[in-house]
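Participant: any chance you can model this:
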Amino acid sequence: MTRPIKVALLVDEYFGGAKTAFGGYGFLARHIVAKHLPNDEFEVEVLLKKTGAKLRYAPKCYMVDGIPVYHLASTPWDWNNRRFLRKKNYDVYLSIELTNRSFEIMAIEPDTSKPLLLWVQDPRPKADWEEIDTVELFAEDSYYHQPTYDFVHQAHQNGRVQFVTQAHFLTPKAKELYRLPADTPIPFLPNPIEIDRDFDVEQYPKKNQVIFLGRIESVKRGWLFCEIAKAMPELEFIVLGKSGRDQEANQKIMAPYYEIENLTFAGHVEGERKQQFLRDAKVLVNTSIHEALPVSFLEALEVGTLLVSCQNPDNLTERFGHYTGVVLGDGFDKVPLFVEGIRKLIDKEAERQVLAIEARQYILDTHSIEAFQRDMRAALKGIVKR
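Facilitator: The predicted structure is shown next:
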């Protein structure tokens, strides 16, 4: 029998697994790729580059949900990492975007012909960072890293890298960031979500609740959600998420909002508890200065929760909710635009219900686990050389 294809999944975090942080890439890696990609034909292992002050002299394995997750050695001991990669002899690398730490792993792979499938998730050319830099209340640290983008450019020229993308509007950004030819094929391979087939979007009794789902960080501008809650005391607002980096600075900004009576801070939520919040709410508000296509949008639409946002990835906000238009800077002066969008959806109940049904159907048609398994396995098989 032919042995399974060995896939090395590159990501910076693993949604709490192996002592890592919580974030969108980590959620996708742990709860989608590692959970649903493996079968008799595919094995998946996760590779994380060592960060932080504490040195690691050799790769260390954590078993998370039955999947091997490796923290590689610190940079001074990359010879140990090279020996590890040579012994593992992965058939293909799958990267959720390509961060500078994941690039460092690819750069030390002894076999420079090993293929990489780069799943375009959130490419950020300089113009995107210029928009992010308009936030003054709490600046977001830039992780723009030209050596990573140069590596992808050269590897693509050498035939080592191929691409798929989770959203159509990201394709031109990826081509700009990686300096790809205009005719470079980047097929659409949307992020999937786990769908509750028994959920009845037409009969479920939603509440007059508005939710925020995401990390409490500068780029998310959670303070705007709190200002919206202050302006709409007749509705219940719930923040789902907590600070990761820069907790003290984020806490200082958010603390004045803790006393708002119609605003609840639920903290980090997962599993059935998160699903309950998503099902109950009528509206998900996203106030970020920058987004790709967040998984939270897909999770909301799957249960008929509509969108109000200043981001409009692949026109989904405009199609299934209310798009405020671009909101730069700290955004305080644009709070009325969000208030208007929420009122427009909640005050027109019949129209909201129609949109909710259409939103769920879109998710069923486009973002299923089954479609992901079929398309991702085919894409990986297409570039494996053995």
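
Participant: please count neighbours and contacts with C-alpha atoms only from this point.
Facilitator: OK.

Participant: with adjacent residues omitted, what lies nearest to residue 5?
Facilitator: residue 42 (4.8 Å; C-alpha to C-alpha, 6 or more residues apart in numbering).

Participant: thought that neighbour was touching residue 7?
Facilitator: Yes. Counting by C-alpha atoms under 8 Å, residue 42 touches residue 7, with 7.0 Å between them.

Participant: ok, these two, which is more surrounded?
Facilitator: Set residue 42 next to residue 7 and count neighbours by other C-alpha atoms under 10 Å: residue 7 wins out with 23 against 15.

Participant: now the more buried one, what's its secondary structure?
Facilitator: strand (DSSP: H, G, I helix; E, B strand; the rest coil).

Participant: let's compare: structure for the following, please.
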Amino acid sequence: MKKIKVGLLVEEFYDKDLGGFGGYGILAREYIAKYIPNSEIEIEVIIGSNSKKEIKTIERDNTKIHYLPKNWSSKLDVDFIYLNMVKKFFKEQKFDLYLSIEMSKIAYEVMKREKNKKLILWVQDPRPKYDWEEIKSVPMSNEYDSYLNYYSKWEGRIQDLLQKLDREDRLVIISQGEYLKKKAIDLYKLPENKEIKYFPNPVVITENFKIENKKSSVLFLGRLTPVKRPWIYFELAKKFKDYTFYVCGQGTEIDEIIEKYKDVENLKFMGHVSGDEKDRLLKESKILVNTSIHEAIPVSFLEAISYGLKILSCQNPDDITKKNGYFTGTILGEGISELEEFEKGIRNCIENYKEEEILNSIKEIKDKHNLEKFISNMRDLIKNEL
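Facilitator: Reported below is the predicted structural model:
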């Protein structure tokens, strides 16, 4: 029996040699490519472009990764040879359908040329204009500039393409969050009654930590960039000197700000953490603090809850923060003027750190973001849509 051949359209694939350390890259490699293939389904990864004028194919853990040539979709006459090369590649590969994590440029370029294949679009973080207006309020952030200079230029074309695929019954949308469904419809200007299935991201749940081993420590997991507003977290550390505040993340955009906090004794800059070190910090910490101006449903929230942490955040996707910690309410701009609300949140999480509630939260994460359920549901989705 011929396997169903799925083309996974992504901009990155998590790999120490290839790069792509973002959440989408991790989702592509550590979950989709790793767990979905079986005797009926095969997954091959297609990445936007490499720096060479050729199609480059490599393998990682038995997964084929195809890098398309640079500027293959350009309208310049000199690049037609590469466009024809890519057209020949897709004709020979004979993918049965495509899966895209969010609507990336590569997904747009491939699907506008496909005449009868379906696209399963997994909505992760759709950002309508009103989300970008909130991001714009953060000083020093260049994310809004990147929206104006890049993303906004693609919006109209992507909307037209997805509307066309929808009319042709070739667009299947799934969403990692219930509240993201309306954002996707607003962003892509799809019919209000467009069916979008709830499809939560999976989380590998640890079973080997004990609540009694928790210490007086707090965790920040994320990029050190203006949009994450880590300076709020740094100020919190100065207010709660009896707690150790770990900073896990990298970034050079706010180096000057970080320098001002290097002498805060209970503030520990850990750099990028993963593996055993990340596991250790999650096991000993009690609170995950998220100060970002914008989030979808961060994997860090789900991981933290599964390790028995409370969440303190000004974001409340699908009521996760309210149910598992303290929601400050929406806080725009620099955020320092609302520091007292975060202080109140720290105290609330400390005073309400109760074993029964923690165990109930872990159980809910296990049920909703179960890996086995994700594997079964994704395989069924692929087979049914084909």
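
Participant: what's the residue nearest to residue 5 of structure 1 aligned with over in structure 2?
Facilitator: Alignment note (TM-score structural alignment): residue 42 of structure 1 maps to residue 41 of structure 2.

Participant: pretty sure that match sits against residue 1.
Facilitator: No. Counting by C-alpha under 8 Å, residue 41 of structure 2 stays clear of residue 1, with 10.7 Å between them.

Participant: returning to that earlier point: residue contacts, the match of residue 42 of structure 1?
Facilitator: 3-6, 379 (C-alpha atoms under 8 Å, 6 or more residues apart in numbering).

Participant: filter those residues down to the buried ones.
Facilitator: Buried members of these, counted by 16 or more other C-alpha atoms under 10 Å: 4-6, 379.

Participant: out of those residues, which two sit at the greatest distance?
Facilitator: 5 and 379 (11.9 Å; C-alpha to C-alpha).

Participant: please enumerate the helices of the stretch 1-150 of structure 2.
Facilitator: Taking DSSP state H, counting those that start in this stretch as the test, the helices found in the stretch 1-150 of structure 2 are 23-26, 34-35, 80-93, 105-111, 129-136, 143-146.

Participant: how far does the first one sit from the chain's center?
Facilitator: So that's helix 23-26 of structure 2. Helix 23-26 of structure 2 sits 6 Å away from the centroid of its parent chain (C-alpha atoms, centre = their mean, to the nearest Å).

Participant: which neighbouring elements make contact with that helix?
Facilitator: Contacts defined by 3 or more C-alpha pairs under 8 Å, 6 or more residues apart in numbering; DSSP states H and E place helix 23-26 of structure 2 against no helix or strand at all.

Participant: again, but for the second one
Facilitator: Helices and strands in packing contact with helix 34-35 of structure 2 are not found; criterion 3+ C-alpha pairs under 8 Å, 6+ apart.

Participant: with structure 1 superposed, average distance for that helix?
Facilitator: For helix 34-35 of structure 2, the mean distance to aligned residues of structure 1 following superposition is 1.2 Å (mean C-alpha distance after the TM-score superposition for structure 1).

Participant: for residue 3 of structure 1, give me its contacts.
Facilitator: Residues in contact with residue 3 of structure 1 (C-alpha under 8 Å, 6+ apart) are residue 41.

Participant: now do residue 316 of structure 1
Facilitator: Not one residue lies near residue 316 of structure 1 by C-alpha under 8 Å, 6+ apart.

Participant: roughly how far apart are it and residue 307 of structure 1?
Facilitator: From residue 316 of structure 1 across to residue 307 of structure 1, the span is 8 Å (C-alpha to C-alpha, to the nearest Å).

Participant: re the thing from before, dump the helices of the stretch 1-150 of structure 2 into CSV; add mean neighbour count and distance to residue 99 of structure 2 as well.
Facilitator: Formatted as CSV, the helices of the stretch 1-150 of structure 2 follow (neighbours: other C-alpha atoms under 10 Å; distance: least, C-alpha to C-alpha, whole Å):
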stretch, mean neighbour count, distance to residue 99 of structure 2
helix 23-26, 17, 13
helix 34-35, 16, 15
helix 80-93, 14, 15
helix 105-111, 18, 9
helix 129-136, 16, 25
helix 143-146, 15, 25
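
Participant: that older thread, quick one: the match of residue 42 of structure 1 and residue 164 of structure 2, what's the gap?
Facilitator: Noted for residue 41 of structure 2: a distance of 27 Å to residue 164 of structure 2, by C-alpha to C-alpha.

Participant: and residue 371 of structure 2, by the same measure?
Facilitator: Distance from residue 371 of structure 2 to residue 164 of structure 2, counting by C-alpha to C-alpha: 33 Å.

Participant: ok, the two, which is more surrounded?
Facilitator: A direct count of neighbours by other C-alpha under 10 Å for residue 371 of structure 2 and residue 164 places residue 371 higher, at 18 against 14.

Participant: can you tell me how far that one sits from residue 201 of structure 2?
Facilitator: Taking C-alpha to C-alpha, one finds residue 371 of structure 2 at 9 Å from residue 201 of structure 2.

Participant: what sits up against stretch 176-187 of structure 1?
Facilitator: Stretch 176-187 of structure 1 has contacts (C-alpha under 8 Å, 6+ apart) with 123-125, 149-150, 152-153, 162-165, 171, 174-175.

Participant: quick one: that stretch to chain centroid distance?
Facilitator: Using C-alpha atoms, centre = their mean, the offset of stretch 176-187 of structure 1 from its chain centre is 21 Å.
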